[in-house]
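Enquirer: coords below, sequence missing:
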């Protein structure tokens, strides 16, 4: 919608689509932005950022209601059959984080130990994901500045060819279009992607915190009904 509004507005004002197409400006802005970002982040973090960008259109399915129901069933089973009765549940659990918590529970660890072990993994996972999201934050910061560099390069090209009017057009086009590319990519693509990824990471972290709380409550021997009431507080929609 954002890109369409800019292109449509340009056409409505009598401009041509070709006036916004400039390969030189694109190479300067995109190449410069990627170069600066690659220098800031280790390759592992940069590649992870590219992998998780799919979350903006296909985020992880959290399904908190179903997760609460599962935890309540685990609690009921633990009260009836003991913690060892949950061994049959572990193999069928697809969520590796919940599976780790169940294994700690079945092994008879204290609630504090279970909570500490799971929170270490929780905080590490959140940190890695936030670092990956910051890749796009960085792109959003560098892109407008690289666009200004492209504009200066275009103006230099203009000043060097004042005696050759046929070369002035390309230099002026590079100068203005590079600025549009830099500011446009930052505000319509990079920064929105970073913020959406951060929002999803926050929600995923809350979902894992709910699992930590639920499994710790089972270890403490809380009543299944009380566990259900406690975990319902994590639901975003009341």
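Expert: Cool, got the structure. As the structure is a computational prediction, the values presented were derived from the model and not from experiment. Residues are numbered from 1 along each chain as shown.
Enquirer: C-alpha from now on. contacts and neighbour counts both.
Expert: Will do.
Enquirer: residue 181 versus residue 63, what's the distance?
Expert: Applying Cα to Cα, to the nearest Å, the value for residue 63 to residue 181 is 39 Å.
Enquirer: neighbour count: the two, which is higher?
Expert: It is residue 181, of residue 63 and residue 181, that has more neighbours when counted by other Cα atoms under 10 Å, with 24 against 10.
Enquirer: which residues are in contact with that one?
Expert: By Cα atoms under 8 Å, 6 or more residues apart in numbering, residue 181 lies in contact with 25-26, 29, 144, 147.
Enquirer: for the residue most central in space within the chain, which non-adjacent residue is closest in space?
Expert: Centroid-nearest residue in the chain, with Cα atoms, centre = their mean: residue 197, separated by 2.3 Å. Distance criterion Cα to Cα, 6 or more residues apart in numbering; nearest residue to residue 197, sequence neighbours excluded, is residue 133 at 6.0 Å.
Enquirer: can you pull out the helices in the protein?
Expert: 2-12, 23-40, 43-52, 64-81, 87-90, 96-106, 111-160, 165-185, 191-219, 224-231 (DSSP state H).
Enquirer: redo these as TSV? Include distance to residue 58.
Expert: Below are the helices of the chain laid out as TSV (distance: least, Cα to Cα, whole Å):
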stretch	distance to residue 58
helix 2-12	20
helix 23-40	24
helix 43-52	10
helix 64-81	17
helix 87-90	27
helix 96-106	20
helix 111-160	15
helix 165-185	21
helix 191-219	11
helix 224-231	26
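Enquirer: list the buried residues for stretch 2-11?
Expert: Neighbour-count burial for stretch 2-11 flags residue 7 (criterion: 16 or more other Cα atoms under 10 Å).
Enquirer: which residues sit against that stretch?
Expert: Contacts of stretch 2-11 (Cα under 8 Å, 6+ apart): 16-17, 188.
Enquirer: out of those residues, who's nearest residue 84?
Expert: Of all the contacts of stretch 2-11, residue 84 sits closest to residue 188, with 52.6 Å by Cα to Cα.
Enquirer: hmm, back to that, the residue nearest to residue 197 touches residue 202, doesn't it?
Expert: No. Assessed by Cα atoms under 8 Å, residue 133 is found out of contact with residue 202, at 11.5 Å.
Enquirer: these two: which is more packed in?
Expert: Taking neighbours as other Cα under 10 Å, residue 133 and residue 202 compare with residue 133 leading, 27 against 15.
Enquirer: and the more buried one, what does it touch?
Expert: Residue 133 neighbours (Cα under 8 Å, 6+ apart): 49, 194-195, 197-198.
Enquirer: go on, residue 101?
Expert: Contacts for residue 101 (Cα under 8 Å, 6+ apart) come out as 114, 118, 212, 215.
Enquirer: try it against this one:
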């Protein structure tokens, strides 16, 4: 569980609601159905037009990483790779065959299976690097979906503000309608800027950070498996892998 993400969203809520109440506006001042419709629905519409279906599905699927990022324990992974290297030196690569079924991570399982099958080190590296690059690009494209929402939302907020002011101009003869119209215009602006800077852009940034960590760990795994395939000394492998953890 990523505690910082939870604290961040709580503080964002406190900043908006507490700030509104401290200014004397109250929570009700932040509630406006017209502004919500224009900004949130409009942002969603722009994102849907902009994003392919497969990327949108993946973006919604990895959103949970903001709070529960996938973890590969670095130290444990290094120790596992060193154990594999020792088994390979004593029993040969086929001695690792039983380990393949024990792995639940598809990436690790594929790399280990290529090793057990006796693939050449360069071939294993080429195959796993393609897998790594493809996976990273897929995840980054999904993270950019939230980034695009963060770009569209402020613009939709401005559109909502302009529409609110248009309503004000149409009702200049009725002073009782001027206040609500101006308020709705400002609320739309708040929705756009706040949703972008307190939700969409931070979510995109956190996802990119998680993806970067995953890529580094997967690169460590590839390097370890290729080193085993080359028959390198376990001590040298350990020194090399710990460089990823510095």
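Expert: Perfect, thanks for sending it. Model, not experiment: these values are computed from the prediction.
Enquirer: closest one of the contacts of residue 101 of structure 1 to residue 171 of structure 1?
Expert: Distance to residue 171 of structure 1 across the contacts of residue 101 of structure 1 (Cα to Cα) is lowest for residue 118, with 57.5 Å.
Enquirer: show me what residue 184 of structure 1 lines up with in structure 2.
Expert: If you follow residue 184 of structure 1 across to structure 2 using TM-score structural alignment, you land on residue 194.
Enquirer: before we move on, the earlier item: in a markdown table: the contacts of residue 133 of structure 1, plus distance to residue 177 of structure 1.
Expert: A markdown table is the format used below for the contacts of residue 133 of structure 1 (distance: Cα to Cα, whole Å):
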| residue | distance to residue 177 of structure 1 |
| --- | --- |
| 49 | 27 |
| 194 | 24 |
| 195 | 26 |
| 197 | 28 |
| 198 | 30 |
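Enquirer: which of those residues has the most neighbours?
Expert: When neighbours are taken as other Cα under 10 Å, the top entry among those is residue 197 (25 neighbours).
Enquirer: quick one: map that one onto structure 2.
Expert: Match for residue 197 of structure 1 (TM-score structural alignment): residue 207.
Enquirer: same question for residue 208 of structure 1.
Expert: If you follow residue 208 of structure 1 across to structure 2 using TM-score structural alignment, you land on residue 218.
Enquirer: pull the number of nearby residues for that match.
Expert: Count around residue 218 of structure 2 with other Cα under 10 Å applied: 20.
Enquirer: just residue 125 of structure 2 next, same as before
Expert: Neighbour count for residue 125 of structure 2, taken as other Cα under 10 Å: 21.
Enquirer: coming back round to it: thought residue 130 was touching the match of residue 208 of structure 1, still the case?
Expert: No. The criterion here is Cα under 8 Å, and residue 218 of structure 2 misses it with residue 130 at 11.8 Å.
Enquirer: look up how far residue 110 of structure 2 lies from residue 135 of structure 2.
Expert: From residue 135 of structure 2 over to residue 110 of structure 2 the distance is 13 Å, taken as Cα to Cα.
Enquirer: again, but for residue 125 of structure 2
Expert: 12 Å.
Enquirer: residue 9 of structure 2 too?
Expert: 37 Å.
Enquirer: more neighbours: the two, which one.
Expert: Between residue 9 of structure 2 and residue 110, counted using other Cα under 10 Å, the more crowded position is residue 110 (17 against 14).
Enquirer: need the counterpart of that one in structure 1.
Expert: The alignment partner of residue 110 of structure 2 in structure 1, by TM-score structural alignment, is residue 100.
Enquirer: now do residue 245 of structure 2
Expert: Match for residue 245 of structure 2 (TM-score structural alignment): residue 235.
Enquirer: wouldn't that match be in contact with residue 62 here?
Expert: No. Between residue 235 of structure 1 and residue 62 there is no contact under Cα under 8 Å: 10.8 Å.
Enquirer: adding distance to residue 8 of structure 1 and neighbour count, write the contacts of stretch 2-11 of structure 1 out as a markdown table.
Expert: Output for these, formatted as a markdown table (distance: Cα to Cα, whole Å; neighbours: other Cα atoms under 10 Å):
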| residue | distance to residue 8 of structure 1 | neighbour count |
| --- | --- | --- |
| 16 | 10 | 13 |
| 17 | 9 | 11 |
| 188 | 15 | 14 |
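Enquirer: need these in CSV (columns: distance to residue 79 of structure 1).
Expert: Formatted as CSV, the contacts of stretch 2-11 of structure 1 follow (distance: Cα to Cα, whole Å):
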residue, distance to residue 79 of structure 1
16, 72
17, 68
188, 53
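Enquirer: and residue 12 of structure 1, how many neighbours?
Expert: For residue 12 of structure 1, the neighbour count with other Cα under 10 Å is 10.
Enquirer: counterpart of it in structure 2?
Expert: So residue 12 of structure 1 corresponds to residue 22, using TM-score structural alignment.
Enquirer: same question for residue 110 of structure 1.
Expert: So residue 110 of structure 1 corresponds to residue 120, using TM-score structural alignment.
Enquirer: grab the nearest non-local neighbour of that match.
Expert: Spatial nearest neighbour of residue 120 of structure 2, chain neighbours left out: residue 229 (7.1 Å); criterion: Cα to Cα, 6+ apart.
Enquirer: tell me how far that neighbour lies from residue 129 of structure 2.
Expert: From residue 229 of structure 2 to residue 129 of structure 2 the distance is 15 Å (Cα to Cα).
Enquirer: again, but for residue 50 of structure 2
Expert: For residue 50 of structure 2, the distance to residue 129 of structure 2 equals 29 Å [Cα to Cα].
Enquirer: neighbour-wise, which of those two wins?
Expert: Taking neighbours as other Cα under 10 Å, residue 50 of structure 2 and residue 129 compare with residue 129 leading, 16 against 13.
Enquirer: need the contact list for that one.
Expert: Residues in contact with residue 129 of structure 2 (Cα under 8 Å, 6+ apart) are residue 222.
Enquirer: aligned partner of it in structure 1?
Expert: Counting by TM-score structural alignment, the partner of residue 129 of structure 2 is residue 119.
Enquirer: count of neighbours near residue 162 of structure 2?
Expert: Residue 162 of structure 2 has 18 neighbouring residues, counting by other Cα under 10 Å.
Enquirer: ignore the last one, residue 121 of structure 1
Expert: So residue 121 of structure 1, with other Cα under 10 Å, has 14 neighbours.
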